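> any chance you could fold what I've pasted below:
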Amino acid sequence: MSTSSASPGSSYHPDAPLRAALRYGLIAWVVLTIFAVVVATLASGAEGAWGALLGAAIGGGFILTTAAVVLFGAKLPPNTAGMVMLASWVGKLLVALIVIAILQQFEFYDRMALFLTVVGALIIVLGAETYGVLRQKVPYVDAPDQAVGDDSETA
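Next up, the predicted model:
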């Protein structure tokens, strides 16, 4: 029998890795947003700040919504969870395309700040979520490979 390094007396919750992913992702998103707004404001003024805020909302919202939907879907039957995740992905994609199409009409933001912040949010928030999942200690047990009621070992 093999077990992981989770302590025997600890209370393990099955959603712990997903909750950790969401928590680390939110922290990374907030830090990235503050950093991007400061840098973009120094580089391009108010237009840079708006670009960074919009980019953080689009990129961070896209990734964090995925983590929240997976956490919600973990409690559902597999077929329903799959449909919910597929529908959320299509919905997020449509919302992102509509938002970008609407933003094309305006000039109050810096497009480079928006682009760099979206890319940064996608990479950093996804990386933080991955780190959160991998950092969790998940107990597991390896069962021996033997048939129930097999009399060959007793003879």
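> going by C-alpha atoms from here, please, whenever you check contacts or count neighbours.
Will do.
> check whether the residue nearest the centre of the chain sits in a helix, strand or coil.
By CA atoms, centre = their mean, the chain has its centre lying nearest to Ala67, at 4.0 Å. Using DSSP: H, G, I helix; E, B strand; the rest coil, the structure places Ala67 in helix.
> and this one, so I can compare the two:
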Amino acid sequence: MSAPTDPSDARRTYGGVLRDVTVFVVVLTVLGVAGGALVGGTAGVWGALVGAGIAAVFSLSTAYIMWATAAKPMHVMNAWLVGAWLGKMALLLVALVLLRGAEFYHPGVLFVVLTLAILGSLAVEYRALASARIPHVDPESRDTLG
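Below you'll find the model as predicted:
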């Protein structure tokens, strides 16, 4: 018989994800601002900052919720994640409406920074969770229907 999963293992894993995503977003912001300045001047800098800000809200809030709810039952974690996702979609919609027609930022730089943020965050999270020692199934439970 295997021992039940220790919630501190999951919390430690998600803490590592939170740390790694934070480092990634900071590096992406610095590189995005530098690249944006080269490509579009001040508008490029603002495009990179807006893109990095949106990326930070999305990536860091998800990682934080995973860390904060690691010791809770799965349905509690899922409820928090779905609720946060809905909130982030509403914030994104408001941001896009406010940015529509604005000329202070470079839309191409914003797009590139957001695309890199999505791909980079997925890679960071996948790397951490793939190497985690957290079971995805409960080996103790058995299907009693068959």
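> tm score of chain vs chain?
Put the two chains on top of each other and the TM-score (TM-score structural alignment, normalised by the length of the second structure) is 0.79; 134 aligned residues with a CA RMSD of 2.6 Å.
> now check the second structure for the residue matching the residue nearest to the centre of the first structure.
Alignment note (TM-score structural alignment): Ala67 of the first structure maps to Ala63 of the second structure.
> give me the distance between its match and Val26 of the second structure.
Note on Ala63 of the second structure: its distance to Val26 of the second structure, by CA to CA, to the nearest Å, is 15 Å.
> quick revisit: what's near enough to touch the match of Ala67 of the first structure?
Residues counted as contacts of Ala63 of the second structure (CA atoms under 8 Å, 6 or more residues apart in numbering) are Tyr14, Gly15, Val17, Leu18, Val21.
> and for Leu116 of the second structure?
Leu116 of the second structure sits in contact with Leu28, where contact means CA under 8 Å, 6+ apart.
> what is the aligned counterpart of it in the first structure?
Checking TM-score structural alignment: Leu116 of the second structure goes with Gly120.
> what about that match, distance to Leu126 of the first structure?
Relative to Leu126 of the first structure, Gly120 of the first structure is positioned 10 Å away (CA to CA).
> again with Tyr109 of the first structure
25 Å.
> neighbour count winner among the two?
Counted by other CA atoms under 10 Å, Tyr109 of the first structure and Leu126 do not tie: Leu126 has more neighbours, with 23 against 20.
> does the more buried one really touch Ile63, like I thought?
Yes - at 6.7 Å, Leu126 of the first structure and Ile63 qualify as touching, with contact defined as CA atoms under 8 Å.
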